[in-house]
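Enquirer: starting from these lines, generate the structure:
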Amino acid sequence: MEQILHYFFNLEVLREVAPYVLAGLWTSLKISIWVIPLGLLAGLAVALAGFLVRNRLVRALLVVYIDLFRAFPPLVLLIFLYTGLPYLGVELSPMGCVAVGFMLNNSSYFGEIFRAGLESVSRGQHEAARSTGLSRLQSLIHIEIPQAVRNVFPDLVSNMIEVVKLTTIASVVSVPDMLYAARTAQSMLYNPTPIVLAAAIYLALLWPLVVLLNRLEARQRGASADAV
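Expert: So this is what the prediction gives:
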């Protein structure tokens, strides 16, 4: 027990590394604040393109885009953007690589979620909106998209949680996020306590979101049962 406390819950090490790890936490939060809205907007654009465009070539390209970035490992994508693009004369900052890489990856997942939401809205809603004089764009903005988001909101929250967890790979392109800070502190002090601290912070941040997700899913199941 004494060894466990010394190596994993060392209070002296905690006091020493806490400011450094918390600074990394702020970077991790900034990454999430950037990449989640980017993924949502890009995903909505992909879903709307697939929902509205009838051109077979465009639809085929959208399918390739979604399948490609859902299959492409995000870690490999980040490394490629950071180390591969300079050979083509394109150099992105570490944060730029994270923003672009996560947008490409997340847009494919969010796009599929939004597509399912749009398809869940009955055709009658669109026809009723058009009968009141709303244009196609107005119908989407005021009628269809809000209902689609409500129908798939638990799925959106679930994917956002996954995105926050995925931000831990940003350290591979030298972004000083919380995991990067914890690993650096561990290597300097030869003690895994900083990693335990980072894990505890992630758990404290994400557990309430998981509880919220469970309630949303339960509420949605209850609403579906009442509708039946």
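
Enquirer: could you use CA atoms for every contact and neighbour count after this?
Expert: Noted.

Enquirer: next, count neighbours for Gly84.
Expert: When counting by other CA atoms under 10 Å, one arrives at 14 neighbours for Gly84.

Enquirer: what about it, distance to Tyr65?
Expert: Separation of Gly84 from Tyr65 (CA to CA, to the nearest Å): 20 Å.

Enquirer: how much space between Tyr202 and Ala181?
Expert: Distance from Tyr202 to Ala181, by CA to CA: 14 Å.

Enquirer: looking at those two, which one has more neighbours?
Expert: Shown here are Tyr202 and Ala181; by other CA under 10 Å, Ala181 has more neighbours (24 against 17).

Enquirer: so that one touches Ala18, yeah?
Expert: No. Ala181 lies out of contact with Ala18 (CA atoms under 8 Å); the separation is 9.8 Å.

Enquirer: which residues sit in contact with Pro154?
Expert: For Pro154, the contact set (CA atoms under 8 Å, 6 or more residues apart in numbering) comprises 213, 216-217.

Enquirer: which of the residues you listed has the largest number of neighbours?
Expert: Neighbour count (other CA under 10 Å) singles out Leu213 as the most crowded of these, with 19 neighbours.

Enquirer: is the residue nearest to that one when sequence neighbours are not counted in a helix, a strand, or coil?
Expert: In space, Leu213 comes closest to Pro154 once its chain neighbours are excluded; the distance is 6.0 Å by CA to CA, 6 or more residues apart in numbering. Look at Pro154: counting by DSSP: H, G, I helix; E, B strand; the rest coil, its state is helix.

Enquirer: structure for this one too, so we can compare:
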Amino acid sequence: MAWDWQVFCQDTLDREAVQGCFGKGGDITYLDWMLSAWGWTVSVSLLSLLIALIVGFIIGTLRTLQGRPWLVRFGDAWVELFRNIPLLVHIFMWYHVVPAIFPAMKEVPGFVLVVLALGFFTSARIAEQVRSGIQALPRGQRYAGMAVGFTTFQTYRYVLLPMAFRIIIPPLTSETMNIFKNSSVAFAVSVAELTMFAMQAQEETGRGIEVYLAVTGLYIVSAFAINRIMAFVEKRMRVPGLVAASGGGH
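Expert: Purely as a prediction, here's the structure:
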């Protein structure tokens, strides 16, 4: 069977060809639909990444605090809980279980619930990397901060975390790429991202090869862009003499 890339120029309702491949006057082509789905994928991924970074750095820091064992145990419990339950189960728990326990959550869009689930899931892995990064630093850096009169909070803010961030950029790059790939599970709760588009478009058009190749290409473009951005950040922030942490989350 010959490939037919003109399928993306067809109207999604009447399957008529649309000149220029972009719909007008309310018409939507499969190309319009795919680009919209790509936007949803990027939105889910970036918002989840933001949550994962914030929560992951907090939890990872808590796991390295000295003299506060209850905070360390809380951080350990968080990591083990979210790291050892499959992502799809997390999605279903946030979509079905949490609203049943807290009825107010029934009004929250599925998009938000997916972002929370994916963000918290990834935060456990980032927390492990942050812990590894902090513990990879020489102990003298912590003592130096204390010696100049910094509080524990100031020592982490101005000394430990900036250095730890620099040495965990390589494993953090992998997690950022993973979060884009893992966003595909959002189709399970009807978020209109790339994987859902591919499944529905293939059923409607019968052009699975073209549809899935195009979607795969968009995932590759996204991953490559992340890789280049993080490589640029790593180059600008590299500290001579420091070896990157191995990333305990892998």
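
Enquirer: let me see the TM-score of these two.
Expert: The TM-score (TM-score structural alignment, normalised by the length of the first structure) is 0.85; 217 aligned residues with a CA RMSD of 2.4 Å.

Enquirer: quick one: the helices in the second structure?
Expert: Assigned by DSSP state H, the second structure shows helices spanning 30-62, 69-83, 87-92, 98-101, 110-136, 139-147, 152-155, 161-167, 169-182, 194-205, 208-237.

Enquirer: could you dump the ones you listed to TSV with distance to Asp4 of the second structure?
Expert: Formatted as TSV, the helices of the second structure follow (distance: least, CA to CA, whole Å):
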stretch	distance to Asp4 of the second structure
helix 30-62	13
helix 69-83	42
helix 87-92	34
helix 98-101	44
helix 110-136	33
helix 139-147	61
helix 152-155	60
helix 161-167	47
helix 169-182	27
helix 194-205	10
helix 208-237	7
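
Enquirer: closest to Ala2 of the second structure out of those helices?
Expert: helix 208-237 (10.2 Å; CA to CA).

Enquirer: dump the residue contacts of whatever residue of the first structure lines up with Thr173 of the second structure.
Expert: Alignment note: Thr173 of the second structure maps to Val157 in the first structure; criterion TM-score structural alignment. The contact partners of Val157 of the first structure, by CA under 8 Å, 6+ apart, come to Leu213.

Enquirer: swap in Ile141 of the first structure?
Expert: If you count contacts by CA under 8 Å, 6+ apart, Ile141 of the first structure has none.

Enquirer: can you pull up the most central residue in the first structure?
Expert: Val163 (2.8 Å; CA atoms, centre = their mean).

Enquirer: do I have it right that that one meets Ser32?
Expert: Yes. Counting by CA under 8 Å, Val163 of the first structure does reach Ser32; the two are 7.5 Å apart.

Enquirer: can you check which part of the first structure stretch 197-206 of the second structure sits on?
Expert: Stretch 197-206 of the second structure corresponds to residues 181-190 in the first structure, going by TM-score structural alignment.

Enquirer: the closest residue to Thr195 of the second structure other than its chain neighbours and Arg157 of the second structure: what is the separation?
Expert: The spatial neighbour of Thr195 of the second structure that comes closest, neighbours along the chain excluded (CA to CA, 6+ apart), is Ser184 at 5.6 Å. Separation of Ser184 of the second structure from Arg157 of the second structure (CA to CA) stands at 35 Å.

Enquirer: same check on Val115 of the second structure?
Expert: Distance, Val115 of the second structure to Arg157 of the second structure, using CA to CA: 27 Å.

Enquirer: same deal with Leu62 of the second structure?
Expert: 13 Å.

Enquirer: one more: Gly75 of the second structure?
Expert: Separation of Gly75 of the second structure from Arg157 of the second structure (CA to CA): 18 Å.

Enquirer: and Gly56 of the second structure, by the same measure?
Expert: Separation of Gly56 of the second structure from Arg157 of the second structure (CA to CA) stands at 15 Å.

Enquirer: pretty sure Ile179 of the second structure contacts Thr122?
Expert: Yes. Under the criterion of CA under 8 Å, Ile179 of the second structure makes contact with Thr122 at 7.3 Å.
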